[in-house]
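*Asks:* Would you be able to build a 3D model of this:
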Amino acid sequence: MLTATACLLFGVVLLLGYLRMARAVTVNSDGASNALQAWDLFHGNPLLRGWTLSDVSFYPTELVQYGLVQLVTGVSPEQIHVAAAITWTLVVLLAAWLARPSGAAPSGAAAGSAPATSTVAVPLAGAAGTTAAPDPHAGAPDAGPHASTIAAGPDAGTAAADPAHASAAVGDPAGTRTAASDPARASSAAGDPAVADRDSGEEASRGRTLGAAWGWLAAVIAVAILFVPMPGLAYQTLLSSPNHTGSAVPLLIAWLLVERARHRAWMPYAVAVVLAWGAAGDPLITFVGAAPLVAMTLLRALRRRELRGVDARLALAGVASIVLSHAALWLIERLGGFHAPRPPIQLSPVSEWPARAGTVARMVGVLFGTYRPGVQAPWVEVMLQAVHIPGVLLAILALSLTAIGLLRGTADRLDAVLAVAIVCDLGAEIVSTLPIDLLATREIAPVLPMSAVLAARLADRWLLQRSPHAARPASHPTPQAEPPTIAAIPLADGAGGQERHVATDRRDVSARRRRRGAGADRRGAAVHRVPARAGLGLLAVVLAVQVVALVGYAPPRADPIEGQAAADWLQRQGLRYGLGSYWVSNNITVGTSRAVTVVPVLSGNGKLTGMCWQTHIDMYDPSAHDARFVLLETERPMYGTPRDVLAQYGQPLRRVDIDRYAIFVYDRNLLDGFSAAC
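*Replies:* Sure thing, here's the model as predicted:
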């Protein structure tokens, strides 16, 4: 309950911080178009009949989110800011949850949390074999004349059967020494079983505490990478209109199911549904979700020759998600619903790949916060750039190591899927004809949370292996001349005073070897402790600096919408309906809460034509609307030029120029005879 409350409070703090950042971004026509579609979706048009959307519809994802937010905010720029803040908060929390190992606990802590027995096994050097055997009277205050064995902490059975396990228990770099590695405690436990029970309880409590702490380490690392975006382009990419950023939510949910519900029979079905849900709104999920899942799980299934296992079922789930998403969109269109153009994706010439790769590298810098746009206070940009550099380096290292693991066949399933998804997203941007510039960073937005998860999982394992509180990893076994074996020490009978069956000299030799091994362990732990402390210290610095930036730096609030000055003038003049360039059309409609409606147009053959993109066919209906002005952006002639307007409608009553906008006012309905190709 305490953990859930802390996470909820953290989420609220994130939401408020991200809302402040989102308000630093001006609402453009893309987000405003989605807002109008969401309003229609929730007000009697569930299939969005008559709408032509963009090549990314966001129909079952962000449009639903927008509609829910509008129940509180109405159709307004604030609604877009709130939705963006909610989306990025969800991305950060889901990434942290996914990065956190399931059932995470360091091996030393996990051992400490297991139930202990009331017997102790003492490692003896040179023993011929393992003769320990459980006694039915073990742990009773009066065991009688029967010889009892004392198990080495919680894993006595394992230690007795596996000398290497016993060897690791002897060194015990975690400091959670059991009776097996401490002759004094062994003697005390032999005389009083209650001491062993008490010690094992302390070990269990310490182990649970360490396990809980280490379980959250990876989550904290993921949050550190995603916590505070760089002001400027990163705000515009991650905290504005739906720009593929929200598509990371269904991706992360699908990977959570793969990781957390891997033993559930229903898991592949749920993964297929979640990926299909996301892909129906954004085709990018097919390329960075379903395709990597199919490729990696099918490869694992073939390598292991398990064609009926979890990997094979997940491969089928990925294929099923593609079929389901396409079937859903086909059915909607057949029922008279919205139309979404197919994205025009083709291979770019090979000669362009190096230049495109360089631009993609800068786009990655925008996402991770290492690219300085020079639009905010220099101290803010320099500080955030410095603390974001470790994150991008860690992500590159994690991707490289996972690739090596893939070649060797040792990569974890989730790590492999994440790595291939990242490569697919970046690679598609390099080899395709998709528009490529820093504003196109939105196309690779899911790379950031997936990289954060992959990097956090790698860093967590690395720090865990070097932590003085974790058991020594297998690659660093306890230095000993030879692994000790486990021999039972029959305890003396209080009445008969029987002699011990183990010679004193053998016991002394064993004790000396244990002391030497423990000393080597302490020296080894000290060596491993240095990089672990350095890594944790760097993480603390990164988080502290980002918290200071989040709390202390208030980004300047931007104008609510693009073309705000033109919108204000139109509203003051009482002009309610007109035509305009795309980037000053639907955003003005939303920014004025429909007090002024501007319909998008294009320039074609020397005149203005309707735009088949983010528009509804009724917008151009002269019987329903009376358009009396044309609003143009003089810097974007593809959406209409003054020459187009004059050739089509003649001289206006007046022309007004405001900043880079030109407004032509007429005294007749400009929709009469207007060509709406859609």
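*Asks:* alpha carbons only for contacts and neighbour counts from here, please
*Replies:* OK.
*Asks:* and the longest strand for the protein?
*Replies:* Ranked by residue count and defined by DSSP state E, the top strand of the chain is strand 597-604.
*Asks:* ok, G318 - how many residues close by?
*Replies:* Applying the criterion other Cα atoms under 10 Å, we find 27 residues in the vicinity of G318.
*Asks:* Which element, helix or strand, includes it?
*Replies:* In this structure, G318 sits in helix 310-334 according to DSSP states H and E.
*Asks:* mind listing the helices in the stretch 451-600 of the chain by residue range?
*Replies:* Counting by DSSP state H, counting those that start in this stretch, residue ranges of the helices within the stretch 451-600 of the chain are 504-552, 564-572, 586-591.
*Asks:* of all these, which gets the most neighbours per residue?
*Replies:* For the helices of the stretch 451-600 of the chain, ranked by mean neighbour count under the definition mean count of other Cα atoms under 10 Å, the leader is helix 586-591 at a mean of 29.
*Asks:* How far off centre is that helix?
*Replies:* Relative to the chain's own centre, helix 586-591 is displaced by 32 Å; criterion: Cα atoms, centre = their mean, to the nearest Å.
*Asks:* to compare against the first, here's another:
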Amino acid sequence: MGWQIWLCVRVVAVNYGAYAPDRHGPADTLMSGVHLVGLLAAAAALVVVVARALLRRSGEPGDRLAELVAVGIVVNLGAFVISALPVDLYSARQVVAVLPLGAVLAGRVWGPRLARLPRATPVAVVVFVLLGAELVGHAAAKGEPGHAADVARWLDGRGLRYGLGDYWNSNNITVLTDGRVAVRPVVTSDPISAYRWESKVDWYDPAEYDATFLVLDTRNPSRGEATATAQWGPPVERHEFAGTVVLVYDKDLLVGLPAYCMPEHAPSIAQCPTHGPALF
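*Replies:* Okay, the predicted model is just below:
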């Protein structure tokens, strides 16, 4: 639980732009501090609203909107902490609603107070100029191709139309090729298994499809080729890309493919229990 709370703190900082390890250079570090002030203002506003609601006597008026916003933040963060799904900073998307909700809360709690300060307007102008400059800088920066874009082009050019891959590679490649190359998600543990999460049973049916390649993310050392080789034997082709390797086989990898049913395992995805996340 302690680790989940620490992860929650860091992903909220990521969403607010206040996560220092993501910043590089003096200007970037300065902006991290500016965003950190915003995060602390939102956190303090949350504490104030919750305290007022708990200490308010029966019949006394309260700020219902602020209280509802606070409930939304607490519920979102609480669900994140007790969930087993968040595992790294990429999970920040699961609490992204805390950013606008926190901004609303900070505005309602601190806005009237700051408006009465004589120097509030010049400070606000400076902050908005800094934020605007940061926005322009990010907008002007040259974007990088998505991960596995080179893999998607290669598979499409080779006419390899159906295969397996770890979760993000499967999504990226399928979308980047407009579905011309269908990569179905697997869990790259031992054994490599069909992933019963945002997937369909018939994707893994060897009577309907012939999966002839496997895409592995080599940036994670636990997702190596040894498991694939032990499970299916050596590939007939191996092609390495930046952070990714493609193993091509002369057999259907769907035959005998076990399934990870979250949290159970089954001999095939068709044999997964009916409870758990629904299939789409």
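*Asks:* Any idea what the TM-score is?
*Replies:* The TM-score (TM-score structural alignment, normalised by the length of the second structure) is 0.76; 256 aligned residues with a Cα RMSD of 2.9 Å.
*Asks:* what's around the aligned partner of R64 of the second structure in the first structure, how many residues?
*Replies:* Counting by TM-score structural alignment, R64 of the second structure corresponds to R413 in the first structure. The local packing of R413 of the first structure (other Cα under 10 Å) involves 16 other residues.
*Asks:* wouldn't R413 of the first structure be in contact with A295 here?
*Replies:* No: applying Cα atoms under 8 Å as the test, R413 of the first structure and A295 come out as separate, 11.1 Å apart.
*Asks:* Pull up the overlap in contacts between these two.
*Replies:* With Cα atoms under 8 Å, 6 or more residues apart in numbering applied, the contact sets of R413 of the first structure and A295 do not overlap.
*Asks:* hmm, back to that, what residues are up against the match of R64 of the second structure?
*Replies:* Each residue near R413 of the first structure by Cα under 8 Å, 6+ apart is listed here: 296-297.
*Asks:* how does it look with 7 Å?
*Replies:* Taking Cα atoms under 7 Å, 6 or more residues apart in numbering as the definition of contact, R413 of the first structure has no neighbours.
*Asks:* Could you report the separation of it from A624 of the first structure?
*Replies:* Computed as Cα to Cα, to the nearest Å, the R413 of the first structure to A624 of the first structure distance reads 57 Å.
*Asks:* what span of the second structure lines up against the helix holding G318 of the first structure?
*Replies:* The counterpart of helix 310-334 of the first structure in the second structure, using TM-score structural alignment, is absent.
*Asks:* Toward the C-terminus, what is the element adjacent to that helix?
*Replies:* Read in the C-terminal direction, the helix or strand following helix 310-334 of the first structure is helix 353-368, with elements assigned using DSSP H and E.
*Asks:* which residues touch that following helix?
*Replies:* Counting by Cα under 7 Å, 6+ apart, the neighbours of helix 353-368 of the first structure from elsewhere in the structure are 233-234, 371, 388, 392, 430-431, 437-438, 441, 448.
*Asks:* Try it again at 8 Å.
*Replies:* Against helix 353-368 of the first structure from outside (Cα under 8 Å, 6+ apart): 225-226, 229-230, 233-234, 237, 371-372, 388-389, 391-392, 426, 429-431, 436-438, 440-441, 445, 448.
*Asks:* Return the subset of those residues lying in helices.
*Replies:* Among these, the members found in helices (DSSP state H) are 225-226, 233-234, 237, 388-389, 391-392, 426, 429-431, 448.
*Asks:* Mind checking which of these are buried?
*Replies:* Taking 16 or more other Cα atoms under 10 Å as the criterion, what is buried in those is 225-226, 233-234, 237, 388-389, 391-392, 426, 429-431, 448.
*Asks:* Kindly indicate which of those lies nearest L579 of the first structure.
*Replies:* Checking these against L579 of the first structure by Cα to Cα gives T237 as the nearest, at 27.9 Å.
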